[in-house]
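1. need the 3D shape of this:
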Amino acid sequence: MELNKKATLTILILVISIFLVYIFNIGAYDLWSPDEPRYAEVGREAAVDDHWIIPHLNNRIYYEKPPTYFNLIGLSGILAGEFSVTAVRMPGIIISVLLLLSLAYFVLKKDGLKTAVLSTIILATTINFFWLAMKINLDIPLVFCTTLAALILFNNYSDFKNNKLTTIFAFFLMGLGAVVKSPISILPFITLTVYLLINKKAKKLKEIPWLASLFFMVLPALIWLFFAYQKAGYSYFETTVLDQLVGYSTGSQGHPQPFYYYLINFPAVALPWSFFVVPALYYYKKLKNERNTLLDFSVVSFLVIFIVFSMIGSKRNVYLLQLYPFFAIIVGWFFKQHLNGKIKEKKSIIIPMLILIILFLTVGIYLYLNGEALIAEELDFQLNKNSSFFTLYQSLYFLFTGAGIVFLLSIFTKKRYMFGSLVMFSLILIIMLKTLFLPTLNTVKSERYLAEDLAAAYNESAEVGLWGSLNNDSGFVFYNGIYYDKIFSEAEEVREFINSEGNQILIINEAEKLYDNFKQNDYQGFKVNKYRVGSDDMLLLIEKPLLTNSSLDSDNRIAGK
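-> Presented below is the predicted three-dimensional model:
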């Protein structure tokens, strides 16, 4: 389809609107522990300590990921003039919006404005996508690289010879994805190869300018590894590339799950659209005259990516984000056929809607009956002692019950109203997340409170220790810039630390570790403060001489206590 001003303006208005929704109230709640503050701190240290080549966390080498995205976070903080929550989240939001814009552009070219708008809306309002788009993570920039590379290669395959520069750029994007997170960024070439083999066009691969393409694909990694080797030697290459990047990509490290994990997980995290993919694939098979090559490629990409990630041993729901853009194209095409009258019956929409209705009403009723007890059990306080959590609890069951009722009413209306009800649910969920749910949960999820109390008591004579994990328990450093001096794994090391001369501050990632290994007399010279961070109670032990100028006056910073 030839682009025109009306179509271009429509897409721009849509994408800008999504951007405004994503950035709304983005700084009203702290970084979500443990990943967000850790990644933000690595980015901050890149900027303030000049660690652009070798990522650092707590002034120690951070081996788990390459530096590319952390450097973007660092640059964002520099441009903003401060390392605020908004500044460190902004790169991810911008990249997610650029991904949506790229998707809309290619779908507009191949299948028209309606499918472009529908696909963009579906991707933007899929729960797992918008959740990740609004927080710091490495998967959004990775999926941007792989999706754009895949769409460019697909667009060029009919005439690689006359599209050399953009083809080379696609390979460069795959290489860039590898230094963002993982060598799994090679997926676009795999999906294109399968697509061409299925369509008996594999000879087209010979037309790729292979020498230049491969050079620019490995160029980002070569540049990074050259300078990394100069600074840290072979041991860094061995740990970061061989053990971490390759290990996670092959599944030898990470999060092992069974083969069928995504069959269960994907429908839950890709709500509210996930249940429509089955009827969409059915009508893809049935309506052969309504297909287009982009839809064919999207179906192949969706299935190949799903199978590849199911075969890899390490599995998390964020890994499957790679197929979300193609999933959105498939479901967007499906709704277009309904809205254009190519699919006359309503049952292929009504059946997924009924599944959602049953699911949402069940969740709403369950929360109404058991939500108060669940919160009390998890957070160890009563809702009647904290009005904000009581409001959160009520809002949750009203949201799911109300959505179930609205979905039920919508099935008696026109198809476009059913689509609109799904979009409205996601928009309301985003607004409630950013104005109520996340700000309320902030008190039991953020490490900022611990960081502020540590900073209030800290002076240069103090020695700071951590009894916990370097990777999972260093997020507090982002808020105060105070690096801990020692990290402990054994109780005897901690005992020696708190009994040593000088002034000590100790952070413990799990309160039970102190109470199970020490008697109260062992730490009577310390003030102990407790903080709920996620599912754990963290402790901050401050030697009492350091409290002279401190405003600490409570033993608990857990909401409701």
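
2. from now on I want contacts and neighbour counts done on CA atoms only, so please keep to that.
-> Noted.

3. following element in sequence after the longest helix seen in the chain, please.
-> Longest helix of the chain, by residue count under DSSP state H: helix 85-124. Later in the chain than helix 85-124, the nearest helix or strand by DSSP states H and E is helix 127-133.

4. what is that following helix packed up against?
-> Using 3 or more CA pairs under 8 Å, 6 or more residues apart in numbering; DSSP states H and E, the elements in contact with helix 127-133 are helix 85-124, helix 139-156.

5. quick check, central residue of the protein?
-> With distances taken as CA atoms, centre = their mean, residue 132 lies nearest the centre of the chain, 3.2 Å away.

6. thought it was touching residue 141?
-> No - distance between residue 132 and residue 141: 10.4 Å, which falls outside the contact criterion (CA atoms under 8 Å).

7. distance of residue 319 from residue 211?
-> Residue 319 sits 30 Å away from residue 211, going by CA to CA, to the nearest Å.

8. more neighbours, these two?
-> Regarding residue 319 and residue 211, a neighbour count based on other CA atoms under 10 Å identifies residue 319 as having more, with 17 against 9.

9. list the contacts for the more buried one?
-> 139, 309 (CA atoms under 8 Å, 6 or more residues apart in numbering).

10. quick one: it and residue 145, what's the gap?
-> For residue 319 relative to residue 145 (CA to CA), the value is 14 Å.

11. could you do residue 386 as well?
-> Residue 386 is 44 Å from residue 145, by CA to CA.

12. the more surrounded of the two?
-> Ranked by neighbour count (other CA under 10 Å), residue 386 and residue 145 place residue 145 first, with 26 against 13.

13. ignoring the adjacent residues along the chain, who's closest to the more buried one?
-> residue 173 (5.2 Å; CA to CA, 6 or more residues apart in numbering).

14. now do the contacts for that neighbour.
-> 145-146, 148-149, 217.

15. I'd like those residues as JSON lines, with distance to residue 289 appended.
-> Converted to JSON lines, the contacts of residue 173 look like this (distance: CA to CA, whole Å):
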{"residue": "145", "distance to residue 289": "32"}
{"residue": "146", "distance to residue 289": "29"}
{"residue": "148", "distance to residue 289": "27"}
{"residue": "149", "distance to residue 289": "28"}
{"residue": "217", "distance to residue 289": "37"}
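
16. second chain to compare with the first, below:
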Amino acid sequence: MLFALVVLAAGIGMRDPWPPDEPRFALVARQMLESGQWLFPHRGMELYADKPPLLMWTEAVWMWLTGGWRGAFLLTSLFSGLGTLALVAHLGRRLWHPRVGLYAAAIVLTTMAFVDMVKHGQIDPLSLFWITLANTGLLLHCLRGPDWKMYWLGCFAAGLGVITKGVGVIALLMLIPYAVMRVRQWPGLTRTQGDGWRWAGGALAFLLAIALWLAPMLITAYGLRTPEYLAYVQDILFHQTADRYANSWMHEEDPWFFLLVILRLWLPTWLLIPFLVPRWREALRLREPRVWMPLVWFVLILVFFSLPSGKRAIYIVPGLPMLALAMAPYIGDLLKTRWMPRLAFAITLVTGAVFVGVGAWAWMGAPAAARRIAAGYELPDNGRALWLCVIAAGIAFMVAAAVCRPRRGALALMLGVGLAWIVWPVATYPLLNANQSAAQLMSEADARIGPEGQLALVSWREEVLYQARRPVVEFGFVRDAALQMADARAWQRADPAHRWILLNEDALDSCVIREKVVDVGIANRVRSALLPGDGSRVGCVPEALSAAPVAE
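-> Predicted structure coming up:
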């Protein structure tokens, strides 16, 4: 756990929120603190209904406790990651023995997708923790019970998962393999008689957790009965949940998308699966529920997230702890073989060589791909400093290989992964933060408009508002950019000498006088510009608006 703390915490406090998700949640959390409005999150002037507010609550609390510390937005992810590892270790110990718990936690920590997720201030690490806690309660009750308190805790945690992201209910799918195995008389299962009311208590615990937020939110919304709040209720309860699942409008991917995600991002974990299939087959023959309950649940969530067209790689990470739990009982035997430590050692060396080779090639040769990456981050000298960071990550793998040697190849691989995840953020965060967080962009805009200048945002992104150096005016986030621009021009005409409009270049319309536009640089591959008070043609109507039909 100390090793995990160092790996997962490396870099915290060295950067600001980065897109796409971090600035949104940090901005909403900061506005909660500033406004005192906790039930209805706001993004700027508009209600934010994409996600329930639990993550934003936790980030706001961290900001308050730390006095607005720069790294506060990452603390929820850090403690969620550590909590997930602790739960997996505890579950492995209770179901098997302490070493199995250690192996399970090590598998999770070594998996690239897990560490990458925990190092971002997204909603998914907290969702992962609640789902893992729910699975822990359900498995301990179903396999080491009856333990009704753990069962109720598991159902309550699933409800907290719902008010975190909406998908916490997938933890309850664990009851499907339990029911099937119980009908088929598998050994090792908890069997109860006449306890229907206790099973029903799980549903009550699940709904109680959801009601902690849902009840006061609905009471307030329907008490106020304004169109804005009623639309919020409709959006968050239906459009962003059932409608988003059944009729996805973003991130459309093929049905086999998650299999490719596992091959690409679940390294090195999936490399063990071919060697474990015979052991899982033997566990099926022996009807071993400690292996097959978590394994079937993993398959169920893989199917669950593969059915809709909208998919993101991060969606299936909650399945990783249960997959690791199904793998862990057999890791000890694999470590006793001669080939397994040597294979892990070889992977460590090859990984280090690839990182060093690619980094050296980009550093010395500056190929077109390297120049494009450097230009996107606005890095000088073709990004040579970034390629040194890549080389440093490769050296971390090689150092681990040199220290552990082939005999302890598995430890070399885990140590190499951990060292690389320490080196990479510590080296790259200071290098990339000014561009990624839009801090440099907003600093340049602030300097350009002068101490008496006033700033409005059009077609803006959350990191721009989060990094604003002074109070700004905005005209909505999801509104059409042309309507935002029309309102911004009306605002600017009241004091053209001091009022400026900051917008991305795509929002510059046909009424803009291009010679007057002030370029303020690129942030996250989006070029932004400042429009002064005399930067638009007087009396001009943009083509997009003039072509629009007149409302009756």
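
17. superposed, what's their TM-score?
-> Overall, the chain-to-chain superposition scores 0.81 on the TM-score scale (TM-score structural alignment, normalised by the length of the second structure); 511 aligned residues with a CA RMSD of 3.5 Å.

18. one step back: could you point out which of the helices and strands packed on helix 127-133 of the first structure sits nearest residue 356 of the first structure?
-> Proximity to residue 356 of the first structure (CA to CA) singles out helix 85-124 among these, at 15.8 Å.

19. what span of the second structure is the closest one aligned with?
-> Matched against the second structure by TM-score structural alignment, helix 85-124 of the first structure falls on residues 70-109.

20. can you tell me the element residue 530 of the first structure falls in?
-> Counting by DSSP H and E, the element that carries residue 530 of the first structure is strand 526-533.

21. tilt between the next helix or strand after that strand and strand 526-533?
-> Scanning forward in sequence from strand 526-533 of the first structure by DSSP H and E, the next helix or strand is strand 536-543. Angle, strand 536-543 of the first structure to strand 526-533, by axes from the mean of the first three to the mean of the last three CA atoms, to 10 degrees: 160 degrees.

22. strand 536-543 of the first structure packs against which elements?
-> Counting contacts by 3+ CA pairs under 8 Å, 6+ apart, strand 536-543 of the first structure is packed against helix 448-457, strand 503-508, helix 511-517, strand 526-533.

23. let me have those in JSON lines, extended by mean neighbour count.
-> Listed next are those as JSON lines, based on neighbours: other CA atoms under 10 Å:
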{"stretch": "helix 448-457", "mean neighbour count": "19"}
{"stretch": "strand 503-508", "mean neighbour count": "23"}
{"stretch": "helix 511-517", "mean neighbour count": "14"}
{"stretch": "strand 526-533", "mean neighbour count": "22"}
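
24. which one of the ones you listed lies closest to residue 235 of the first structure?
-> The nearest among these, by CA to CA, is strand 503-508 at 29.7 Å.

25. what sits up against the closest one?
-> 454, 458, 461-468, 497-498, 514, 538-543, 545-546.

26. counterpart of residue 135 of the second structure over in the first structure?
-> By TM-score structural alignment, residue 135 of the second structure lines up with residue 150.

27. just give the number of residues close to its match.
-> For residue 150 of the first structure, using other CA under 10 Å, the count is 27.

28. and it, what is it in contact with?
-> Going by CA under 8 Å, 6+ apart, residue 150 of the first structure touches 170, 188-189, 191-192.

29. so which pair among those residues is furthest apart in space?
-> Across the contacts of residue 150 of the first structure (CA to CA), the longest gap, 13.4 Å, separates 170 and 191.

30. quick one: which of these two has more around it?
-> Taking neighbours as other CA under 10 Å, residue 170 of the first structure and residue 191 compare with residue 170 leading, 27 against 21.

31. map the more buried one onto the second structure.
-> Checking TM-score structural alignment: residue 170 of the first structure goes with residue 154.

32. could you look up the SS state of its match?
-> Secondary structure, DSSP: H, G, I helix; E, B strand; the rest coil: residue 154 of the second structure is helix.

33. roughly how far does it sit from residue 523 of the second structure?
-> Residue 154 of the second structure is 43 Å from residue 523 of the second structure, by CA to CA.

34. nearest to residue 339 of the first structure, of the contacts of residue 173 of the first structure?
-> residue 148 (27.8 Å).

35. neighbours around the closest one, how many?
-> Count around residue 148 of the first structure with other CA under 10 Å applied: 22.

36. residue 416 of the first structure contacts residue 339, correct?
-> Yes - judged on CA under 8 Å, residue 416 of the first structure makes contact with residue 339 at a distance of 6.8 Å.

37. against the second structure, where does stretch 27-38 of the first structure fall?
-> Across the second structure, the stretch matching stretch 27-38 of the first structure (TM-score structural alignment) is residues 13-24.

38. if you count neighbours, what's buried in that stretch?
-> 14-19, 22-24 (16 or more other CA atoms under 10 Å).

39. can you report how many residues neighbour residue 468 of the second structure?
-> Using other CA under 10 Å: residue 468 of the second structure sits among 17 other residues.

40. tell me the contacts of it?
-> residue 442.

41. assign it to helix, strand or coil.
-> coil.

42. helices or strands next to the strand holding residue 530 of the first structure in the packing?
-> helix 438-445, strand 536-543.

43. can you lay out those as a markdown table showing mean neighbour count?
-> Below are those laid out as a markdown table (neighbours: other CA under 10 Å):
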| stretch | mean neighbour count |
| --- | --- |
| helix 438-445 | 21 |
| strand 536-543 | 22 |
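
44. and the residue lying closest to residue 138 of the second structure once chain neighbours are set aside, how far is that from residue 292 of the second structure?
-> Leaving aside its sequence neighbours, residue 138 of the second structure sits nearest to residue 151 (CA to CA, 6+ apart; 5.1 Å). Distance of residue 151 of the second structure to residue 292 of the second structure, computed by CA to CA: 19 Å.

45. and for residue 366 of the second structure?
-> 50 Å.

46. compare those two (neighbour count), which wins?
-> For residue 366 of the second structure versus residue 292, neighbours defined as other CA under 10 Å are more numerous around residue 292 (22 against 18).

47. trace the more buried one over to the first structure, please.
-> Checking TM-score structural alignment: residue 292 of the second structure goes with residue 296.

48. and its match, what element?
-> Assessed by DSSP H and E, residue 296 of the first structure sits inside helix 293-311.
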